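1. Have a look; sequence and predicted model below, questions after that.
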Amino acid sequence: MRLLRVELLRFRSRALIRWGAAGAVLIGLLFVFGAYQSSAPVPQAEIDAARADYDEAVADWEENGAEYTAECEEEEAAEKENDPTVDFGCEDGGPGEWSDWIGGTSSFSDVGLELVDVAGVVYLMVALVLGVTFSAAEMSTGAISSWLTFEPRRRRVYWSKLAAAAIGVLPIVAVALGVVVGGAWLAFTLNDAQGSMTTGAWAGLAWVLARTLLGAAAFAALGVALGVLTRSTAGALGLVFAWLVVVEMIFGTMEFFGGLKRFLLAVNTQAWVSGRATYYTETCVASDDRGIDCTYAEHVVPMTQGGLVLAVLVVVVCVTAAVTFRRRDIA
């Protein structure tokens, strides 16, 4: 416990951690600004311009609507010779209703949970970076060698650092999430766009916040382990960046990846924070008359799988770093 208290003090005193905490709050303020922008009423000039366009479209449809419909039905009939399932929706033509032309503003009840979902994933990445900077700096400068002269039991030193990072990021992420939720609610309130938040909606929001805090602790521990393994802040963050670009963004979008997409880090992180995540697979077959036909299937990754995949990742990396730290020459 004395080691843990010392490591918590060192975590709180590190300049990069303080800058990271300030950055987390700044990110929260950016989310609040976006919430205010999305809930602001549509300017009257835009309403007037949209109304003029709508009136012009209505007048054109009243004059030429029958001709447009006939042309549509003719093209549809020609296309049905190749594909009987074609439906151009000719009967649904026309300018539609005025409400379809002028979009309404969003409300907190509509987008609040989605906003917190996105912020939660961002703050998991912030926790990972804070964990990396906490351990990698000591490794790269050799300060860990001096520390081991005071406490030579490496296992205790390593696990106390992991615990300190996991605990230390909690108030940072909690305050940042408080800024996002409280600030977004205030922004929507100022624009009179709170919507109708039910008890169930608030409960769902609370669960997202709880899972984000738990995930932040795990990602901070993962960051410490990566810092120990690479012994460099740039190396650890470069490894993370390479994984995200090469595996998640390049290979993860290729169809040969197939069913392995459900194990991507981004998908499972989203599933854990949001409660579920979706991804799509494409299946293409040769067609005699149309060349290639492709169909898309939606797949759902539940929260349970997301949590298990992240837990396995964190445990494997942390244990590997523990073994490496015990056996590797520090100097």
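-> In hand now; what should we look at?
2. Could you use CA atoms for every contact and neighbour count after this?
-> OK.
3. helix or strand for I292, which one?
-> strand 291-302 (DSSP states H and E).
4. Contacts for that strand next, please.
-> 262, 267-268, 271-272, 275-287 (CA atoms under 8 Å, 6 or more residues apart in numbering).
5. Going through the residues you listed, which ones are buried?
-> When these are checked for burial by 16 or more other CA atoms under 10 Å, the buried set is 262, 267-268, 271-272, 275-277, 281.
6. Those residues in helices, which ones?
-> 267-268, 271-272 (DSSP state H).
7. What segments of this structure are strands?
-> Under the criterion DSSP state E, the chain contains strands at 276-287, 291-302.
8. Let me know the angle separating the last one from strand 276-287.
-> It refers to strand 291-302. 160 degrees (axes from the mean of the first three to the mean of the last three CA atoms, to 10 degrees).
9. Now find how far off-centre strand 291-302 is within its chain.
-> 22 Å (CA atoms, centre = their mean, to the nearest Å).
10. Please enumerate the helices of the stretch 151-300 of the chain.
-> 154-190, 199-230, 233-242, 265-274 (DSSP state H, counting those that start in this stretch).
11. what about A40, how many neighbours?
-> 19 (other CA atoms under 10 Å).
12. Quick check: the gap between it and V301.
-> The gap separating A40 from V301 is 34 Å, by CA to CA, to the nearest Å.
13. cool, and T278?
-> 6 Å.
14. can you check L113 too?
-> Counting by CA to CA, the gap from L113 to V301 is 18 Å.
15. Then P43?
-> Applying CA to CA to P43 and V301 gives a distance of 40 Å.
16. between these two, who's got more neighbours?
-> Neighbours were counted for P43 and for V301 using other CA under 10 Å; V301 has more, 20 against 8.
17. how close does that one get to I144?
-> 41 Å.
18. likewise A15?
-> 18 Å.
19. more neighbours, those two?
-> Legend: neighbour count by other CA under 10 Å for A15 and I144, higher for I144 (17 against 11).
20. what's the closest non-adjacent residue to the more buried one?
-> E138 (5.3 Å; CA to CA, 6 or more residues apart in numbering).
21. Structure two is appended below for comparative analysis:
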Amino acid sequence: MIRLTKVELRRLIARRLTVIGLAGLFLITLLLLVATWFDARPLSEVEQRRAQEQFERAHQEWAERGDEIRAQCEADWKAQPDPKPSVEEMCTYPEPRLEEFGKPQAVFTQIAPELLHATTYFLAFAAFLIGASFLAAEFSSGAIGNWLTFEPRRLRVYGSKLLAAALGFVPVAAIALAIVLFGTYLIIDRLGDTTSATGKVWGDLLALAGRAALTTAAAAVLGSVTGLLLRHTAAAIGVVMGYVVLIEGVFGSFLEKAQPWLVRLNVDAFVLHGTQYNVTECRTESDGTICDFVQKSLSFEHGAWYLAALFVVLVLLGGAVFHRRDVN
């Protein structure tokens, strides 16, 4: 098994699509850092003066008309029919602060998790695409039949290919995530605020990166299984895009309560160690139907078990098909 896996790893690395895909992936990684640099840059002197002028005008209006505006708001609040928000919620008019005008300072602990999360999806897509091509190309070219003449034990061949796909992307994900994480730190350390990056924060970020790398390896395996089942890279990509558009997009938007059973939200729950989503809850009262957006949570455990079950089912399905189906 080890010998077979080494052979499959060499074949995976030698493929042209693998080289092109990895080059594109690292280019996107660098573009993320470039975008982070531009977003983190402080305002120019001209922009700072403009923000100062806007603050002074807003503060002057607050000082001169604040009481009048609050009084008018409270009068409007009293005239509104029930149900209505509290007067504090509706008529709060706080004193303007300078930091509210212009561009807020970039904070490492806010930006880094978002960039690692975004990088996870780039990595997973690249891993799925390359994994699907890795097996689909062997079926479309007939090379898998020749390979089985040298190693007829199909399940060993199947396992070695999936293991090679997973192992091949672990270092890729680790390098890409390390570039994003430490590159972001260097950028924010120069242009923003990194004082809140404590040891616990670094531990959480490294754990997030570890889960992102595991997700990437799983995507490579599932891409390989999909390529085996469909025998064509374009078909595998079409299935994924169809799922994203029809199920995640259309179905998920109409049936909000089904969101915990969609892949994307469970990936978020696993990678981010828990996530939130919104549902619309309506109630009927004497004056009509009232709908509110309610925020709900999806736990890390739910995401982990969901993805593990999906992974096992698809791998077993691929193994059963490969064991029984004609490869010609």
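-> Ah, there it is. Computed from a prediction, not measured in an experiment: that's the story for all the values here.
22. re the thing from before, show me which pair in the ones in helices among the buried ones among the contacts of strand 291-302 of the first structure is furthest apart.
-> Greatest spatial distance in these: V267 and W272, 8.8 Å, computed using CA to CA.
23. list the residues that contact both of these two?
-> Shared contacts of V267 of the first structure and W272, counting by CA under 8 Å, 6+ apart, come down to G306.
24. Next, the contact list for the residue lying farthest from the centre of the first structure, please.
-> Distance from the C-alpha centroid of the first structure, by CA atoms, centre = their mean, peaks at E63 (48.7 Å). Contact partners of E63 of the first structure, counting by CA under 8 Å, 6+ apart, are absent.
25. Now with 10 Å, please.
-> Shown in contact with E63 of the first structure (CA atoms under 10 Å, 6 or more residues apart in numbering): A57.
26. what about it, distance to E91 of the first structure?
-> E63 of the first structure is 16 Å from E91 of the first structure, by CA to CA.
27. repeat for R10 of the first structure
-> Per CA to CA, R10 of the first structure is found 70 Å from E91 of the first structure.
28. How many neighbouring residues does the counterpart of V271 of the second structure in the first structure have?
-> Superposed on the first structure with TM-score structural alignment, V271 of the second structure falls opposite V273. For V273 of the first structure, the neighbour count with other CA under 10 Å is 28.
29. Please verify my assumption that V273 of the first structure contacts G204.
-> No. Assessed by CA atoms under 10 Å, V273 of the first structure is found out of contact with G204, at 11.0 Å.
30. what about A112 of the second structure, how many residues close to it?
-> A112 of the second structure: 20 neighbours (other CA under 10 Å).
31. Next, the contact list for it, please.
-> So A112 of the second structure contacts 36, 118, 180-185, 188, 205 (CA under 10 Å, 6+ apart).
32. Among these, which one sits closest to R3 of the second structure?
-> Distance to R3 of the second structure across these (CA to CA) is lowest for V180, with 33.7 Å.
33. pretty sure the closest one is touching T119, no?
-> Yes. Using CA under 10 Å, V180 of the second structure makes contact with T119 at a distance of 8.0 Å.
34. Residues that sit against both of these two, list them.
-> 29, 32, 209.
35. Could you dump these into a markdown table and include neighbour count?
-> A markdown table is the format used below for the shared contacts of V180 and T119 of the second structure (neighbours: other CA atoms under 10 Å):
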| residue | neighbour count |
| --- | --- |
| T29 | 21 |
| L32 | 17 |
| A209 | 26 |
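36. Of those residues, just say which sits nearest to I130 of the second structure.
-> For the shared contacts of V180 and T119 of the second structure, the nearest to I130 of the second structure is T29 (17.3 Å; CA to CA).
37. Can you tell me what the closest one aligns to in the first structure?
-> Using TM-score structural alignment, T29 of the second structure lines up with G28 in the first structure.
38. Give the buried residues for stretch 87-96 of the second structure.
-> The neighbour-count check on stretch 87-96 of the second structure (16+ other CA under 10 Å) flags 91, 96 as buried.
39. cool, stretch 195-212 of the first structure as well?
-> Neighbour-count burial for stretch 195-212 of the first structure [16+ other CA under 10 Å]: 205, 208-209, 211-212.
40. So which residues lie in contact with that stretch, not counting its own?
-> With CA under 10 Å, 6+ apart, stretch 195-212 of the first structure has contacts from 106-114, 116-117, 119-124, 170, 173-174, 177-178, 181, 188-189, 213, 215-216, 218, 269, 272-275, 303, 307.
41. With stretch 12-20 of the first structure instead?
-> 6-7, 10-11, 21-24, 26, 126-127, 129-131, 133-134, 164-165, 168-169, 172.
42. Dump the helices of the stretch 151-300 of the first structure to TSV, plus distance to F325 of the first structure.
-> Converted to TSV, the helices of the stretch 151-300 of the first structure look like this (distance: least, CA to CA, whole Å):
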stretch	distance to F325 of the first structure
helix 154-190	7
helix 199-230	7
helix 233-242	15
helix 265-274	25
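43. closest one to V315 of the first structure among the ones you listed?
-> Comparing the helices of the stretch 151-300 of the first structure under CA to CA, the one sitting nearest is helix 199-230, at 8.3 Å.
44. That closest one vs the second structure, average distance?
-> Here helix 199-230 of the first structure, set against the second structure after superposition, deviates by a mean of 1.0 Å using mean CA distance after the TM-score superposition for the first structure.
45. How far away from the center of its chain is stretch 107-120 of the first structure?
-> The answer for stretch 107-120 of the first structure is 11 Å, by CA atoms, centre = their mean.
46. If you count neighbours, what's buried in it?
-> Neighbour-count burial for stretch 107-120 of the first structure, counted by 16+ other CA under 10 Å, picks out 107-109, 111-113, 115-117, 119-120.
47. is it possible to export these to a markdown table including distance to L239 of the first structure?
-> A markdown table is the format used below for those (distance: CA to CA, whole Å):
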| residue | distance to L239 of the first structure |
| --- | --- |
| S107 | 39 |
| F108 | 37 |
| S109 | 38 |
| V111 | 33 |
| G112 | 33 |
| L113 | 31 |
| L115 | 28 |
| V116 | 27 |
| D117 | 25 |
| A119 | 23 |
| G120 | 22 |
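48. quick one: which of those residues sit in helices?
-> Those of those lying in helices (DSSP H): 108-109, 111-113, 115-117, 119-120.
49. Closest to E74 of the first structure out of those residues?
-> V111 (42.2 Å).
50. what's the spacing between the closest one and V267 of the first structure?
-> In terms of CA to CA, V111 of the first structure sits 20 Å off from V267 of the first structure.
51. what about stretch 313-325 of the first structure, how far off from the second structure?
-> Taking mean CA distance after the TM-score superposition for the first structure, the mean distance separating stretch 313-325 of the first structure from the aligned residues in the second structure is 1.0 Å.
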